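Engineer: generate a structure from the sequence data that follows.
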Amino acid sequence: MNLPDPSALAERAHSALARCGAEWPTGNLTARTPITGTEIRTLEQHSADDVNGAVAAAHDAFGDWRTVPAPIRGAVVRQLGRLLSEHKTDLAELVTLEAGKISSEALGEVQEMIDICEFAVGLSRQLYGRTMPSERPGHRLMETWHPIGVVGVISAFNFPVAVWSWNTAIALVCGDTVVWKPSETTPLTALACHTLLRRALADCDAPRGVHQLVIGGRDVGAALVDNPQVALVSATGSVRMGREVAPRVAARFGRSLLELGGNNGAVVTPSADLDLAVRGIVFSAAGTAGQRCTSLRRLIVHESIADELVARISAAYAQLQVGNPFDDGVLVGPLINDAAFEAMQSALTAAQSSGGTVVCGGERVGDTGCYVRPALVRMPKQSEIMHTETFAPILYVVTYNEFDDAIALHNAVPQGLSSSIFTLDQREAERFLAADGSDCGIANVNIGTSGAEIGGAFGGEKDTGGGRESGSDAWKAYMRRATNTINYSDQLPLAQGVEFG
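Structural biologist: So this is what the prediction gives:
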């Protein structure tokens, strides 16, 4: 495997940051690249006191920002979108360097930021409330939506910029201010995006304090979660992390928006177009080296087609080129670190202990970085290891006979993010989307589990946390609702016919 010189990667990162105008003091936080497992540069990280200062500054800025008309707030997001487009290549290069995504996926992630900016600009003129009929003559009922305050965003390494943009673009047009804590694994992408947003704010004469960046580990995240001036904590990460965040935010009566584990499944029925299914399955399972929250991890296949489908997937896996994500033709880049590889090996061992057979993959590639071939595992039944999400490219295959059994197998895990079914039978497709079908927040027909568009609300149920980000009416999570009663008569009738006096 041909990997670049580590010093060349460091230089690429420095150049991309410089083109974005980013500057940050050096310190004791080391930014590494999974491409070679080596250091890119060091950065200064924040303390808990720094976090509280950033929240205070954002809270002060909120006092002015909330009174700016929403379409004017949208102009800031429009300018951010322009700057993201201008620096699309630079940002994608940083995503590849820090997260290990192949170039097309990195460019796609930056495009997702541009798309959500366009969505949010339109939303800035559509923060609608309802008008309802009153039971009292001469009265009108209506609802209005107002900014909620400071939004704390905690993002994960696997989508280092897209998830931030989902939250930030929507929060800004809603009139909120933002404090962002990125993964300490991907601080450089965060620094570049923060710099571009600060520039957009300055270009539009908006307060600089509207957006704050805090870099550090769990202590920095804890300070953000516990700060009473943070009205909403939007956190993306593991179920373990969510179980810590949710009660701490609730204890101070704050709001939380959680995007946690996936462990997604797909059902393949006898009527499925297998050519289509194989393409959707392979990208969903092996794309981003299996490190998406929407990655496909469980395949539930009708027993009549299981052997053929497994053979086709195995053949497709054999053609996947694993290596330097900057190289043309490479489809699978590195895992984020050695811990991810060790978790993958532990999961494969557990699967084999439960009677599973590794059809292909699972072995490490090369001795630099953390590259691995996607694994395909045939399981006799859905065992305990399949109920646990492993953030690595493992695809478990189990079979079913009756369609009801397929639904039961699919829904038997604690997580409920994304799901799909491959079928040409309309009844099966509609059943999968019905109330007694998939229990996930995302349910697809004849496409894989990954690759969500920004127009729809993104999020899941059960251990996934229940939050919704991005499109549809997800904006309501970032605002507070007020119900208003207006009496335009000269009488004062009481509701429910109550008489007093």
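Engineer: please make it C-alpha for all contacts and neighbour counts, starting now.
Structural biologist: Will do.
Engineer: and the one residue sitting closest to the centre of the chain, what element?
Structural biologist: The centre of the chain sits closest to residue 163, judged by C-alpha atoms, centre = their mean, with a distance of 4.8 Å. Here residue 163, judged by DSSP states H and E, is contained in helix 162-174.
Engineer: hmm, who's touching that helix?
Structural biologist: Residues from elsewhere that reach helix 162-174 (C-alpha atoms under 8 Å, 6 or more residues apart in numbering): 66, 70-71, 73-74, 77, 109-110, 112-113, 116-117, 120-121, 123-124, 127, 146-147, 151, 153-155, 177-178, 180, 234, 469-470, 475, 478-479.
Engineer: let's go with 7 Å and repeat that
Structural biologist: 70, 73-74, 77, 109-110, 112-113, 116-117, 120, 124, 147, 153, 155, 177-178, 469-470, 475, 478-479 (C-alpha atoms under 7 Å, 6 or more residues apart in numbering).
Engineer: just the residues you listed: which are in strands?
Structural biologist: 147, 153, 177, 178, 469, 470, 479 (DSSP state E).
Engineer: using CSV, lay out these together with distance to residue 201 and neighbour count.
Structural biologist: Shown next, in CSV, are those (distance: C-alpha to C-alpha, whole Å; neighbours: other C-alpha atoms under 10 Å):
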residue, distance to residue 201, neighbour count
147, 18, 22
153, 18, 26
177, 12, 30
178, 13, 31
469, 23, 24
470, 21, 25
479, 21, 21
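Engineer: so how far is residue 294 from the nearest residue to residue 491 once chain neighbours are set aside?
Structural biologist: Leaving out its chain neighbours, the residue that sits closest to residue 491 by C-alpha to C-alpha, 6 or more residues apart in numbering is residue 138, at 7.9 Å. Distance from residue 138 to residue 294, counting by C-alpha to C-alpha, to the nearest Å: 52 Å.
Engineer: could you also give me the structure for this second sequence? I'd like to compare it with the first:
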Amino acid sequence: MPAAIPTVKDEALAILKGLGVADSAYAASGLDARSPITGETVAVLREDDRASTAAAIGRADEAFKVWRSVPAPRRGELVRLLGEELRAAKADLGRLVTIEAGKITSEGLGEVQEMIDICDFAVGLSRQLYGLTIATERPDHRMMETWHPLGVCGVISAFNFPVAVWSWNAALAFVCGDSVVWKPSEKTPLTALAVAAIFNRAAKRFGEVPAGLLEVIVGGREAGEALVEDARVPIVSATGSTAMGRKVGPKLAERFARAILELGGNNAAIVAPTADLDLALRGIAFAAMGTAGQRCTTLRRLFVHDSVYDALVPRLAKVYATVSIGDPRTAGTLVGPLIDKAAFDGMEKALAEVTALGATVHGGGRREIGGADAWYAAPALVEMPSQAGPMLHETFAPILYVVRYTDFDDALALHNAVGAGLSSSIFTLDLREAERFVSVAGSDCGIANVNIGPSGAEIGGAFGGEKETGGGREAGSDAWKAYMRRATNTINYGTTLPLAQGVTFDVDASAEKLRPTHPIVI
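Structural biologist: You can find the predicted model right below:
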């Protein structure tokens, strides 16, 4: 039996205290914050209900009314200071991500680095919230568009990226002039409280931050529903399952609020005959097993050309058999725990179903690590006779399904034949195949990569997907526009009043009567 893993409770509480999380966050009863490393409860937190959520939204709404009038470059200064504070706290916050979400050390630190990167991006953006000057058909007129802050931005984040996804939204929202109400996953509330404390440090240095600019609500479905249903929240970014999105989306649509939905991703890759197999092997391994298969961009389906199948798949099976699984805090560990028992049960169910379909399963099964309440699983490589059953749906666990193909068109059709459309990739040295894959007739996903896996996007590009992934976009490119409202302005600097489209409608100013310029036909 492996040696017992040291308790994580004292380490987590020491980090939280050092970052400045107040004692008032804790309670005798409420939401249990646990670590998947051992399954133990780290802390019990006070839990928000509808009333306290509404109060938090009210504070955020008042903060917005002040913050929207602060010049955008000045707003960017707050985000710059937040980036500085995140740099100073990177080791501690990264460690807390590892403790609460189960990510290996490098991934926990990498998630904080994403936060720092989006702060840098947003600071530059604060001087680039550009509108357009638009050609007008009317003489002595100017037409343009301007962008204005939208209001309170709700952020509902998932456990697998407990802090980075918040930052993708919040950094942009702050420079755009919005306030933020954040409901973290009930599985990872401690990291949210830590980020709020770090934000407060930046706000103190800034000196003019209205109270309520960032509100964190801790709780489950009741708090989330209150946030989604409140008319004072004109935009909600929600990350989670497609099932969650089917509930959140219609509720927002009922009150004409904006939705940024980042939902499921049943991501695939194609390995073509010309692929660099060494490169493909490394890319596939991280994309499929990183974060114990609990990324929205995790590689879950692999289509390998028949001519290279026997050269690649046995090598991949060896990697699966030897990958190091264990305490994510330990050097050399590549795969940490699943978030909870429900995740493990979902993996077991999927493997049982594909076995019944005739699949060959390499790996899988529970590893006795961390105690009875910790759920470590060996990643599973599953050779499928065809794409069927659980392969058509996302299982949030380290399962990679592999199917042979002989015709590129068939592989592309299989690639696109699922509900989700988040991320995708192809490994090929054939220029035509690569260009077809990223063309309008290729991958139907929001992210389409060549010679790199579907996992590990940078913040400079807009992140999101199509179909059942929800269509939302966060982070880079022009994703900032979702957090602002657009106004089209026309300014007449002449002395006449020509109307567009040649319409004439004259007023006899002396008699203060309307005078039609053409006979009215009844």
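Engineer: element containing the counterpart of residue 29 of the first structure in the second structure?
Structural biologist: Aligning on TM-score structural alignment places residue 29 of the first structure opposite residue 31 in the second structure. Following DSSP H and E, one finds residue 31 of the second structure within strand 26-34.
Engineer: burial measure for the corresponding residue of the first structure for residue 385 of the second structure, as a count.
Structural biologist: When the first structure is aligned by TM-score structural alignment, residue 385 of the second structure is paired with residue 380. Other residues near residue 380 of the first structure come to 14 when the count uses other C-alpha atoms under 10 Å.
Engineer: ok, residue 380 of the first structure - contacts?
Structural biologist: Neighbours of residue 380 of the first structure in contact, by C-alpha under 7 Å, 6+ apart: 355, 356, 398.
Engineer: PyMOL command to pick out the buried ones of these?
Structural biologist: Listed next is the PyMOL selection for buried residues among these, using 16 or more other C-alpha atoms under 10 Å:
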select buried, resi 356+398
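Engineer: wait, which of the contacts of residue 380 of the first structure is closest to residue 284 of the first structure?
Structural biologist: residue 398 (17.0 Å; C-alpha to C-alpha).
Engineer: give the helix, strand or coil label for the aligned partner of the closest one in the second structure.
Structural biologist: The equivalent of residue 398 of the first structure in the second structure is residue 403 (alignment by TM-score structural alignment). Under DSSP: H, G, I helix; E, B strand; the rest coil, residue 403 of the second structure falls in the strand class.
Engineer: quick one: contacts for residue 403 of the second structure?
Structural biologist: Counted by C-alpha under 7 Å, 6+ apart, residue 403 of the second structure has contacts 302, 303, 304, 383, 384, 385, 386, 387.
Engineer: now the residues you listed as JSON lines including distance to residue 428 of the second structure?
Structural biologist: Below are the contacts of residue 403 of the second structure laid out as JSON lines (distance: C-alpha to C-alpha, whole Å):
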{"residue": "302", "distance to residue 428 of the second structure": "14"}
{"residue": "303", "distance to residue 428 of the second structure": "12"}
{"residue": "304", "distance to residue 428 of the second structure": "11"}
{"residue": "383", "distance to residue 428 of the second structure": "21"}
{"residue": "384", "distance to residue 428 of the second structure": "22"}
{"residue": "385", "distance to residue 428 of the second structure": "23"}
{"residue": "386", "distance to residue 428 of the second structure": "22"}
{"residue": "387", "distance to residue 428 of the second structure": "22"}
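Engineer: tell me which of these you also see in the first structure.
Structural biologist: Contacts conserved in the first structure for the contacts of residue 403 of the second structure, using both residues aligned by TM-score structural alignment, their matches' C-alpha atoms under 7 Å: 302, 303, 304, 383, 384, 385, 386, 387.
Engineer: inside strands: which ones of the residues you listed?
Structural biologist: Per DSSP E, those map to strands at 302, 303, 304, 383.
Engineer: and the aligned partner of the first one in the first structure, how many neighbours does it have?
Structural biologist: Spelled out, it's residue 302 of the second structure. Counting by TM-score structural alignment, residue 302 of the second structure corresponds to residue 299 in the first structure. By the measure other C-alpha under 10 Å, the count of residues near residue 299 of the first structure is 28.
Engineer: go on, residue 446 of the first structure?
Structural biologist: Residue 446 of the first structure: 20 neighbours (other C-alpha under 10 Å).
Engineer: which residue packs closest to the aligned partner of it in the second structure, ignoring adjacent ones?
Structural biologist: When the second structure is aligned by TM-score structural alignment, residue 446 of the first structure is paired with residue 451. Nearest residue to residue 451 of the second structure in three dimensions, chain neighbours excluded: residue 427, at 4.5 Å (C-alpha to C-alpha, 6+ apart).
Engineer: for that neighbour, give me its contacts.
Structural biologist: 270, 271, 272, 275, 280, 450, 451.
Engineer: what's residue 470 of the first structure aligned with over in the second structure?
Structural biologist: By TM-score structural alignment, residue 470 of the first structure lines up with residue 475.
Engineer: no no, residue 40 of the first structure
Structural biologist: Using TM-score structural alignment, residue 40 of the first structure pairs with residue 42 in the second structure.
Engineer: got it, and residue 357 of the first structure?
Structural biologist: Using TM-score structural alignment, residue 357 of the first structure sits opposite residue 360 in the second structure.
Engineer: how many residues are close by the residue nearest to its match when sequence neighbours are not counted?
Structural biologist: Once flanking residues are discounted, residue 360 of the second structure sits nearest to residue 383: 5.1 Å by C-alpha to C-alpha, 6+ apart. Close neighbours of residue 383 of the second structure, defined as other C-alpha under 10 Å, add up to 20.
Engineer: and what of residue 54 of the second structure?
Structural biologist: Around residue 54 of the second structure there are 18 residues (other C-alpha under 10 Å).
Engineer: hang on, the earlier thing: find the nearest non-adjacent residue to the match of residue 470 of the first structure, please.
Structural biologist: residue 168 (4.8 Å).
Engineer: what lines up with the one you found in the first structure?
Structural biologist: Using TM-score structural alignment, residue 168 of the second structure pairs with residue 166 in the first structure.
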